[in-house]
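A.B. asks: quick one: sequence plus predicted model below, questions after.
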Amino acid sequence: MSELTLDVQRASDCPGQPSDEQIGTWAGAALRGRRDTAELSVRIVDEAESRELNHRYRGKDKPTNVLSFPADLPKDLDLPLLGDLVICAAVVAREADQQRKAIDAHWAHMVVHGTLHLLGYDHVEDAEAEVMERLETELLAGLGIEDPYRPAETRE
């Protein structure tokens, strides 16, 4: 069992946001067996803040669903800091609707996805993407959430 210290900051009033407990459950699922202790900050933002951060750090001038900022600590510093996730509530809500997903299921996917990034997983190369997507699908299934990569047209 992983020990997670979670700080949730809410800078958006967009409806449909999960509780702190839900966020902790989802992040904890991604951490389980991969990290014993972790400190994680999750900031829920509006589209303007997401767009600004996405532009500044990724060179993309649009809001995005989740940004991951791993803690950049010297290797000899033994602290449990994992990093920060910035999740845009409006983008998550819009994507859930477009992809015909339950809002909580899409939030869970974004938290798991972002947490895996903080743990070093990536999806730039096809082989990496396959590993990360398979892991996300397994973790979400363990939480009772269907495959997030199933095509929208096959959803009810």
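C.D. replies: Looks like it came in fine.
A.B. asks: hey, let's count contacts and neighbours off CA atoms from now on
C.D. replies: Noted.
A.B. asks: packing partners of the helix or strand harbouring residue 86?
C.D. replies: Using DSSP states H and E, residue 86 sits in strand 81-88. Packed against strand 81-88 by the contact rule (3 or more C-alpha pairs under 8 Å, 6 or more residues apart in numbering; DSSP states H and E) you find strand 37-45, helix 47-58, strand 66-70, helix 103-118.
A.B. asks: among the ones you listed, show me which one is buried the most.
C.D. replies: Ranked by mean neighbour count under mean count of other C-alpha atoms under 10 Å, the helices and strands packed on strand 81-88 are led by helix 103-118, which reaches a mean of 23.
A.B. asks: now the helix or strand following that one: how far from the chain's centre is it?
C.D. replies: Per DSSP H and E, the first helix or strand lying C-terminal to helix 103-118 is helix 126-142. Between the centre of helix 126-142 and the centre of its chain there are 13 Å (C-alpha atoms, centre = their mean, to the nearest Å).
A.B. asks: cool, stretch 16-34 as well?
C.D. replies: With C-alpha atoms, centre = their mean, you get 9 Å for stretch 16-34.
A.B. asks: got the contact list for stretch 66-81?
C.D. replies: With contacts defined as C-alpha atoms under 8 Å, 6 or more residues apart in numbering, stretch 66-81 is touched by 37-40, 54, 82-88, 110, 114-115, 117-119.
A.B. asks: how long is that stretch end to end?
C.D. replies: For stretch 66-81, the first-to-last residue distance is 19 Å (C-alpha to C-alpha, to the nearest Å).
A.B. asks: circling back to that earlier point, rebuild the helices and strands packed on strand 81-88 as CSV, extending it with distance to residue 26.
C.D. replies: CSV is the format used below for these (distance: least, C-alpha to C-alpha, whole Å):
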stretch, distance to residue 26
strand 37-45, 12
helix 47-58, 21
strand 66-70, 14
helix 103-118, 6
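A.B. asks: use this one as the comparison:
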Amino acid sequence: MSLPDLSLSLQFGRFGEAGAHRVVLPRHKVVRWLRHALVSPAEITVRIVDAEEGQALNRDYRHKDYATNVLTFDYASSPVVVADLVLCAPVVAREAAEQHKGLQAHYAHLLVHGALHAQGWDHETSETDAQAMEAEEIRILQGLGFDNPYASS
């Protein structure tokens, strides 16, 4: 299977726990996870941030005043996907612990989720769209060797 080309910028904000998140997000794995979620070439920036930056971005761009797990900003409607994926490290870590999932597995899920959003998938438009997106996430993640992220633990 030939995977789409990906130009990746992987960035970590300056916050106390950044090192622990950097360890579970080696560049080669992030590239692999994203490429498996893409159907066309892409230029993607992934930025791992603290709760303050995550909340500010969510407030300023989505008008929701809290830090969320992943924000997707897509910029191009051409054959090349151009997007920023912003993941809030404290939220991702908390969710992984609450769901009894490994931090790396949860990051893989959220990166796939964000990449699908950048390609037009949307789980907020209808229940049918939500089910289709969830099924696609499960298919991609299982192909990468991860368990179904929606299965109860």
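C.D. replies: Arrived safely. Keep in mind that what you see is a predicted model, and the values were worked out from it rather than measured.
A.B. asks: before we move on, the earlier item: buried ones in the strand holding residue 86 of the first structure?
C.D. replies: If you call a residue buried by 16 or more other C-alpha atoms under 10 Å, then strand 81-88 of the first structure has these buried ones: 81-88.
A.B. asks: identify the farthest-apart pair in these.
C.D. replies: Spanning the widest gap among the buried residues of strand 81-88 of the first structure are 81 and 88, at 22.1 Å by C-alpha to C-alpha.
A.B. asks: how far apart are the strand holding residue 86 of the first structure and its match in the second structure?
C.D. replies: Mean deviation of strand 81-88 of the first structure relative to the second structure after superposition (mean C-alpha distance after the TM-score superposition for the first structure): 1.3 Å.
A.B. asks: tell me which helix or strand comes right after that strand.
C.D. replies: Following strand 81-88 of the first structure toward the C-terminus (DSSP H and E): helix 89-98.
A.B. asks: residue nearest the centroid of the second structure?
C.D. replies: Nearest to the mean C-alpha position of the second structure, counting by C-alpha atoms, centre = their mean, stands residue 111 at 2.2 Å.
A.B. asks: hang on, it packs against residue 33?
C.D. replies: Yes. The criterion here is C-alpha atoms under 8 Å, and residue 111 of the second structure meets it with residue 33 at 7.2 Å.
A.B. asks: now do the contacts for residue 55 of the first structure.
C.D. replies: Shown in contact with residue 55 of the first structure (C-alpha under 8 Å, 6+ apart): 61-62.
A.B. asks: now for the corresponding residue of the first structure for residue 36 of the second structure: which residues touch it?
C.D. replies: Using TM-score structural alignment as the criterion, residue 36 of the second structure maps onto residue 29 of the first structure. Applying C-alpha under 8 Å, 6+ apart to residue 29 of the first structure gives the contacts 112, 139.
A.B. asks: hang on, residue 29 of the first structure in a helix?
C.D. replies: Yes. Under DSSP: H, G, I helix; E, B strand; the rest coil, residue 29 of the first structure falls within a helix.
A.B. asks: what's the separation between it and residue 114 of the first structure?
C.D. replies: From residue 29 of the first structure to residue 114 of the first structure the distance is 12 Å (C-alpha to C-alpha).
A.B. asks: what's the answer for residue 70 of the first structure, then?
C.D. replies: In terms of C-alpha to C-alpha, residue 70 of the first structure sits 10 Å off from residue 114 of the first structure.
A.B. asks: ok, of the buried residues of strand 81-88 of the first structure, which one's closest to residue 95 of the first structure?
C.D. replies: residue 88 (10.7 Å).
A.B. asks: my guess is the closest one contacts residue 63. True?
C.D. replies: Yes. Using C-alpha under 8 Å, residue 88 of the first structure is in contact with residue 63, at 7.4 Å.
A.B. asks: where do the contact lists of the two overlap?
C.D. replies: Counting by C-alpha under 8 Å, 6+ apart, the shared contacts of residue 88 of the first structure and residue 63 are 47, 50.
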